[in-house]
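Asker: Need coordinates for the below:
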Amino acid sequence: MKIKYLFAALVASLVIVPVSCDKEPDTGSEEVRVEGISVNPSQLTIKVGETDTLSYEIIPADAENKNATWSSQNERIAIVDEDGIVTGVAPGTVEIMAHSEEGNFLDMAEVTVLEAEVRVNSVSIDVETVRLFPGETYPLEYVVEPVNATNTDVSWSSGDESVATVSTEGVITAVAIGETEVTVTTVDGGFTASCTVLVLDIKGPTFTLEMVPIEAGTFMMGAPETEPGYLGETQHEVTLTRDYYMSIYEITTTQYAEFLNSNNIGQEGTGEVTYIDNGEEVTAVKLFVSDCTLPDVSLGGAWDHALYWNAEKDMWEPVPGCEEFPMGHVSWYGAVAFADWYGAELPTEAQWEYAYRAGTQTVYPWGDDPEQVNDYAWIYAADGQMPVLHPVGGKLPNAWGLYDMAGELMEYCYDWYSELGSEPVTDPVGPLTGEFRVLRGSCITHNYFYCRSAYRNEYDPEKTGAGGLYGFRVIMYE
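Answerer: Okay, the predicted model is just below:
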């Protein structure tokens, strides 16, 4: 019985102290909160149009909320998407920020956006052909396209360095007679351009000018005031003490083209010339010649009777049909440069008039009768012809064998222009300096009035002349 009561008591106690099985046990742990955020890398450099990726880390690493959002401080420089991919928009520096969702913690990376790389697509050289003589140099110029290419570096090479070498700056040096190619190559893309280098065996002309000897002497230069057409050409005595030779004809287009091409005078028509001014020797780059086919030079095509630039051949050539015409569209400096190349000079004004008169003191070299002008000069009134040029030597020469000193083209003389004095002079060369150079003779737009032996004019030495009506001949001494 005692055992039975004890069992009953135990059962009663179990009923009195109930136990719940639904509640989890208390472990004492809490949720891990976000304490910060770190962006990696802290600095980034990209180019316009390029992309790169930023990442972030939530601190601490075991924080439960690892969400964050990206933003750009200036989307005109760079943008960023939800995955941290940054795209460069324009050159500049911008902060790209990451914001934690929990706690709104912030960190950022400095992003620098550089100009996009612009690739080279071509290269060109400024000339197709360079003509040099051994020992001469020529600096080539090149253009890399597009002009804003990132890497415009080039290298230079010569196909035959025994003929010509080329420096890292593109300066050609002629070594020996022959022909080779000089090539420029771009570092970016390996694009190339080449020019032909011709090293010539002569520098002087291949032609010989026909000359007539002129003996020294004394004459009356200018005209008496009673002469018909007198324009203030004060008459005075001039003595020339040196014999000289004068070219029988005016210099022709073919002869002048050889001079230009032999001296590498390019399309711009400029070159280096040495001359005397104010008693001193001056060397300068001047305009020599104009392309007579250009509308503003030929006056709309009416005066295209000299030289033009042949771009395909990279050289000067006479206009077809004008190969033996006197050379017009040339400046005084261009005439001086030709004379120096040939080993000659321009005549002084006194030498020119002395040769034109050919021992006469009449109004014209042939006498006083203007009606004979048609026999000696191509001018506007001759045979009722329109003012056009003709091959040199088509009319009669004067008594000393000189052709076309009247008509065709007016001719440059050495002197600066000034009014003539009345006192006797010996070997005059004009004033030391001035504004204009002397022109003598007449041209195809003139009538007989301008064919007088004393007629003189002036012109700007820097210009080649509207219509190209100014030419020249040269003199030489023994």
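Asker: switch to C-alpha atoms for all contacts and neighbour counts from now on
Answerer: OK.
Asker: The helix or strand hosting Ala9 packs against which elements?
Answerer: Using DSSP states H and E, Ala9 sits in helix 2-16. Contacts defined by 3 or more C-alpha pairs under 8 Å, 6 or more residues apart in numbering; DSSP states H and E place helix 2-16 against no helix or strand at all.
Asker: Distance from the chain centre to that helix, please.
Answerer: Distance of helix 2-16 from the chain centroid (C-alpha atoms, centre = their mean, to the nearest Å) equals 122 Å.
Asker: which parts of the next helix or strand after it are buried?
Answerer: Using DSSP H and E, the helix or strand that follows helix 2-16 in sequence is strand 36-40. Under the neighbour-count criterion of 16 or more other C-alpha atoms under 10 Å, strand 36-40 has Gly36, Ile37, Ser38, Val39 buried.
Asker: ok, the last one touching Ile59?
Answerer: No - taking contacts as C-alpha atoms under 8 Å, Val39 lies outside contact range of Ile59: 10.9 Å.
Asker: To compare against the first, here's the next sequence to fold:
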Amino acid sequence: MKHRARAGGVALLLVCALFSGCPRKKAPDADFSADKTTGPAPLAVQFTDLTAPGSSPVTEWRWLFGDGAESAEQNPAHTYGAEGVYTVSLEATSAAGANKETKTGYITVTEPEPEPGQVETVMLPGDVPLLMVWVPAGIFQMGAVSGEQGAQSDESPRHEVTLTKGFWIGKYEITKAQWAAVMDGAAPWEGRGNISDDPDSPAVWLTWEDCAAFTARLSVLTGKAYRLPAEAEWERAGRAETNSRFYWGDDLDRLFIGENAWWIENTWSAGERYAHTVGLKIPNTFGLHDMAGNVWEWCQNWYYPYTVDPVTDPRGPATGDSRVMRGGGWFNNEAECRLANRTYKIPQYANYGTGFRVAR
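Answerer: Got it, this is the predicted structure:
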């Protein structure tokens, strides 16, 4: 027996087709996120599918990572091996259709991070080399250990410091030759006492303002942002993963300081009353020379008292009266050459033992 459709039913179907009262199939609305969108190569990224499924479950995913690689996983991980900016797309497909989300320039991969202690050579005018050493990000204990021999009150409390970014710092203190290559005009040490004529000895008789002017000029010459190291960066670089008084150990009996540092016993007491040629003493494990003795090194930040609280990327107060100096000088005893030791002077202060090294 055959059944015929009634005319009213056909009309009803046509009405449903023309108006929104009847359900329609909805395609997915593709979307995604990443746990990180920038970093040095190799950069491992975890992608997460955030697609709204629509009227049907998503059954297929097609990821294009922008470097020629793709994936069909829902939540893939991908490692970018080369520096660059990458556009990422996700196409999600269900029984109701497909939809694609594209994020232009979503992933930025920078050059690979150097190895700890890696050296970079920057050529200054006149073919004068400036050697920079890479110090990695990390966590360290800043300040003197309780009961440390020779410690001063402002080296406490010892506290945890996190540096979230690695940085470049000078392998040596800035020399007279490097100063002359960068700066115009008379050298600040000319006509002053207690200086060496060796062009590879540290530039001295420098105020903090002199050092800031040098880093500004160096930045213009090289196109890179040079500066003085922050005090926390200086101690991180000087310690090179150690927790002792010096980077070569506690040396309570002063048995090894002479082969690691220029200090009062092998300069002033020996009749050599000046800062000595850089790089002649044993470096620390990052490869940095003269982080103890030779010249006091200006730091970027204003002097401030420590607190016990952990800190991240400390730069000190915004204003102050005196700038921090670190490392001790050729005319100092061993206590003043310790890694935790700190002093401070007004920015206009200078003598035969004030110098610096650069950072960026």
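Asker: Got a TM-score for the two of them?
Answerer: The TM-score (TM-score structural alignment, normalised by the length of the second structure) is 0.60; 225 aligned residues with a C-alpha RMSD of 1.8 Å.
Asker: Show me what Glu435 of the first structure lines up with in the second structure.
Answerer: Using TM-score structural alignment, the equivalent of Glu435 of the first structure in the second structure is Asp321.
Asker: Tell me the residue in the second structure aligned with Tyr455 of the first structure.
Answerer: So Tyr455 of the first structure corresponds to Asn341, using TM-score structural alignment.
Asker: What about that match, how many residues nearby?
Answerer: 22 (other C-alpha atoms under 10 Å).
Asker: Next: Leu10 of the first structure.
Answerer: 11.
Asker: same check, this time on the one 4 residues further on
Answerer: Residues contacting Leu14 of the first structure under the criterion other C-alpha under 10 Å number 10.
Asker: Kindly provide the distance from it to Ile3 of the first structure.
Answerer: Computed with C-alpha to C-alpha, to the nearest Å, the distance linking Leu14 of the first structure and Ile3 of the first structure is 17 Å.
Asker: right, and His446 of the first structure touches Ala377 too?
Answerer: No - between His446 of the first structure and Ala377 there is no contact under C-alpha under 8 Å: 10.1 Å.
Asker: so who does the aligned partner of Thr239 of the first structure in the second structure touch?
Answerer: The equivalent of Thr239 of the first structure in the second structure is Thr162 (alignment by TM-score structural alignment). Thr162 of the second structure sits next to Ala137, Gly138, Ile139, Phe140, Pro310, Val311, Thr312, Asp313 when contact means C-alpha atoms under 8 Å, 6 or more residues apart in numbering.
Asker: Mind telling me what the first one corresponds to in the first structure?
Answerer: To tie it back to what came earlier, the one meant is Ala137 of the second structure. For Ala137 of the second structure, the residue aligned by TM-score structural alignment is Ala216.
Asker: What is the neighbour count of the nearest residue to that match once chain neighbours are set aside?
Answerer: Distances taken as C-alpha to C-alpha, 6 or more residues apart in numbering put Asp243 closest to Ala216 of the first structure, at 4.7 Å, once the chain neighbours are dropped. Using other C-alpha under 10 Å, Asp243 of the first structure is surrounded by 13 other residues.
Asker: Asp243 of the first structure contacts Glu215, doesn't it?
Answerer: Yes - here Asp243 of the first structure reaches Glu215: they are 4.5 Å apart, a contact under C-alpha under 8 Å.
Asker: what residues are shared contacts of those two?
Answerer: With C-alpha under 8 Å, 6+ apart as the test, Asp243 of the first structure and Glu215 reach no residue in common.
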